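> One predicted model, sequence on top.
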Amino acid sequence: MTNIERRDLGLPYISDNEVFEEQKKARVLTQKLNTVDRSDFDVIGKIVKELLGKSDGAFINPPFYCDYGTHIEVGKNFFANYNCTILDVAKVTIGDNCQLAPNVAIYTAGHPTHPDTRNSGYEYGISVTIGDNVWIGGNSIICPGVRIGSNTVIGAGSVVTKDIPDWVIAAGNPCRVIREITEEDRRLYFRDKEFDDEAWQDVMDREERD
């Protein structure tokens, strides 16, 4: 098998010239994205569309870094804030209406633990899956093989090493479930602070339109 075939099967592989050749398009596009006029939102959106391919309303605040782009699949209304890094050696699947705060890193790439094996040059990629309506707080790291459930919030600074279920707030290093998200959270925007009546009516109107 070629190293590209090995990589795509989730087997250990070597980053050889063929692998680097596949990465060239993403490097060109991320360079373009990261040097574009930051106020030209239309151009940014077009570059993001070309980089990620299948996307609907995706927007990324540069700078942004990835290995391939083609291994990243995002749903509707995806948003990533400044300085996001996605090492998409394996597939990264992200659902609808997901938000990544600044400095979020998603890693599918890894290396063997034992130094002798690691020094052989072999590495691997294990896929990451993130559900719908997920918000990942700033400076969080999502490690290879993790699945994050829908409607979940990952607190800032978390290191997510294991799966996180639906409808929870989770945080920490390693990331752990803190509590479930309930109906009591619906009208709150920060801790115990409630939406004012005007904003809350707008929220309700937007839900009806959707």
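Sure, I can see it.
> From now on I want contacts and neighbour counts done on CA atoms only, so please keep to that.
Noted.
> So residue 199 lies in a helix, does it not?
Yes. Under DSSP: H, G, I helix; E, B strand; the rest coil, residue 199 falls within a helix.
> can you pull the contacts of residue 96?
Applying C-alpha atoms under 8 Å, 6 or more residues apart in numbering to residue 96 gives the contacts 74-78, 131-133.
> repeat that with 6 Å
75-76, 132 (C-alpha atoms under 6 Å, 6 or more residues apart in numbering).
> if I look at the spatially most central residue of the chain, how far off is residue 203?
By C-alpha atoms, centre = their mean, the chain has its centre lying nearest to residue 106, at 5.5 Å. Taking C-alpha to C-alpha, to the nearest Å as the measure, residue 106 falls 31 Å from residue 203.
> Residue 71 against residue 89, yeah?
No. Between residue 71 and residue 89 there is no contact under C-alpha atoms under 6 Å: 7.2 Å.
> what's next to the top helix by length along the chain, contact-wise?
Longest helix of the chain, by residue count under DSSP state H: helix 17-35. Applying C-alpha under 6 Å, 6+ apart, the external contacts of helix 17-35 come out as 62-63, 67-69.
> Kindly reformat these as a markdown table containing distance to residue 154, neighbour count and secondary structure.
A markdown table is the format used below for the contacts of helix 17-35 (distance: C-alpha to C-alpha, whole Å; neighbours: other C-alpha atoms under 10 Å; DSSP: H, G, I helix; E, B strand; the rest coil):
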| residue | distance to residue 154 | neighbour count | secondary structure |
| --- | --- | --- | --- |
| 62 | 22 | 22 | coil |
| 63 | 22 | 21 | coil |
| 67 | 24 | 22 | coil |
| 68 | 25 | 24 | coil |
| 69 | 23 | 26 | coil |
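> Could you save those residues as CSV and add columns showing distance to residue 36?
Output for these, formatted as CSV (distance: C-alpha to C-alpha, whole Å):
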residue, distance to residue 36
62, 9
63, 10
67, 19
68, 19
69, 18
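> Pasting the second one now:
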Amino acid sequence: MKTEREKMLAGELYNAQDPELVAGRERARALALRLGELAYDHPRRRGLLEALFGAGGDTVFVTPPFFCDYGTQIELGENVYFNFNCVLLDVCTIRIGAHTLVGPAVQIYTPLHPFDAALRRRQEYGKPVTIGSDVWIGGGAIILPGVRIGDRTVIGAGSVVTRDLPADVFAAGNPCRVVRPLA
């Protein structure tokens, strides 16, 4: 039988109050809090980032405060930058390609909740998010579960990304849609 964590990572219904999952969230919050307490050039900062993220913590740049559910499902390419106040809810994998810039107050969500109220009281599920390389996500944008964003795409500030976006476009709005190609 699968553990609640295994169900979560597979995108199946799971119980978020499982003790292992609660402990994982507490670990991530403690690491993020410690990160916010250290000066940007403090020698222990890099170790905290490596401990927090599933992959890529050795070259990521984070301006606190930063919030995530687990951190371990966040996989980063080299030189990813998170500005102030970003929120990444990583119940499923969040993959972000190299040299991507994430503006202030950007929110990336992978959790989903059943429409049935009785089921929603007990369980949730998720879908992974994939963001390509050299992407720029403007401040206050929200990326919803299951979305894929192509390489070199620019997302306008305040956009709500509800569906996949191709590479090499400028997209904006609520819902976010392609405004024009970048070329």
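That came in fine, so what should we check first? The structure displayed is predicted, hence computed values, not measured ones.
> Could you tell me the TM-score of the two chains?
Once superposed, chain against chain, the TM-score is 0.92 (TM-score structural alignment, normalised by the length of structure 2); 180 aligned residues with a C-alpha RMSD of 1.4 Å.
> Residue 71 and residue 89 of structure 1: who's more crowded?
Taking neighbours as other C-alpha atoms under 10 Å, residue 71 of structure 1 and residue 89 compare with residue 89 leading, 27 against 21.
> about what we covered before: highest neighbour count among the contacts of residue 96 of structure 1?
Counting by other C-alpha under 10 Å, top hit in the contacts of residue 96 of structure 1: residue 132 with 21 neighbours.
> what's the spacing between that one and residue 43 of structure 1?
For residue 132 of structure 1, the distance to residue 43 of structure 1 - C-alpha to C-alpha - is 26 Å.
> Now do the contacts for the alignment partner in structure 1 of residue 68 of structure 2.
By TM-score structural alignment, residue 68 of structure 2 lines up with residue 66 in structure 1. Taking C-alpha under 6 Å, 6+ apart, we find residue 66 of structure 1 in contact with 85-87.
> Equivalent analysis for residue 42 of structure 2, please.
By C-alpha under 6 Å, 6+ apart, residue 42 of structure 2 has no neighbours at all.
> returning to what we had before: let's have the contacts of residue 96 of structure 1 in JSON lines, adding secondary structure and distance to residue 32 of structure 1.
Output for these, formatted as JSON lines (DSSP: H, G, I helix; E, B strand; the rest coil; distance: C-alpha to C-alpha, whole Å):
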{"residue": "75", "secondary structure": "coil", "distance to residue 32 of structure 1": "23"}
{"residue": "76", "secondary structure": "strand", "distance to residue 32 of structure 1": "23"}
{"residue": "132", "secondary structure": "coil", "distance to residue 32 of structure 1": "29"}
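> For stretch 28-35 of structure 2, grab the matching residue range in structure 1.
So stretch 28-35 of structure 2 sits over residues 26-33 in structure 1, by TM-score structural alignment.
> The matching stretch against structure 2, how far on average?
Taken against structure 2, stretch 26-33 of structure 1 registers an average deviation of 1.1 Å after superposition, with mean C-alpha distance after the TM-score superposition for structure 1.
> Next, the buried residues of that stretch.
26-27, 29-30, 33 (16 or more other C-alpha atoms under 10 Å).
> still on that earlier bit, who's in contact with the residue nearest to the centre of structure 1?
By C-alpha under 6 Å, 6+ apart, the residues touching residue 106 of structure 1 are 86, 141-142.
> which of these lies closest to residue 168 of structure 1?
For the contacts of residue 106 of structure 1, the closest approach to residue 168 of structure 1 (C-alpha to C-alpha) belongs to residue 142, at 16.2 Å.
> Residue 123 of structure 1: neighbour count?
Other residues within reach of residue 123 of structure 1, judged by other C-alpha under 10 Å, total 20.
> swap in residue 199 of structure 1?
Neighbour tally, residue 199 of structure 1, other C-alpha under 10 Å: 11.
> quick one: the helices in structure 1?
Under DSSP H, structure 1 gives helices at 3-8, 17-35, 41-52, 115-118, 197-209.
> Mean distance of the third one to its aligned residues in structure 2, please.
This means helix 41-52 of structure 1. Mean for helix 41-52 of structure 1 is 2.8 Å (mean C-alpha distance after the TM-score superposition for structure 1).
> Can you point out the buried residues in that helix?
44-45, 47-52.
> And for the first one?
In terms of neighbour count (16+ other C-alpha under 10 Å), helix 3-8 of structure 1 has its buried residues at 3-4, 7-8.
> and the residues you listed as CSV, adding distance to residue 177 of structure 1?
Shown next, in CSV, are the buried residues of helix 3-8 of structure 1 (distance: C-alpha to C-alpha, whole Å):
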residue, distance to residue 177 of structure 1
3, 38
4, 37
7, 32
8, 32
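> Residue 118 of structure 2: neighbour count?
Residue 118 of structure 2, neighbours per other C-alpha under 10 Å, totals 9.
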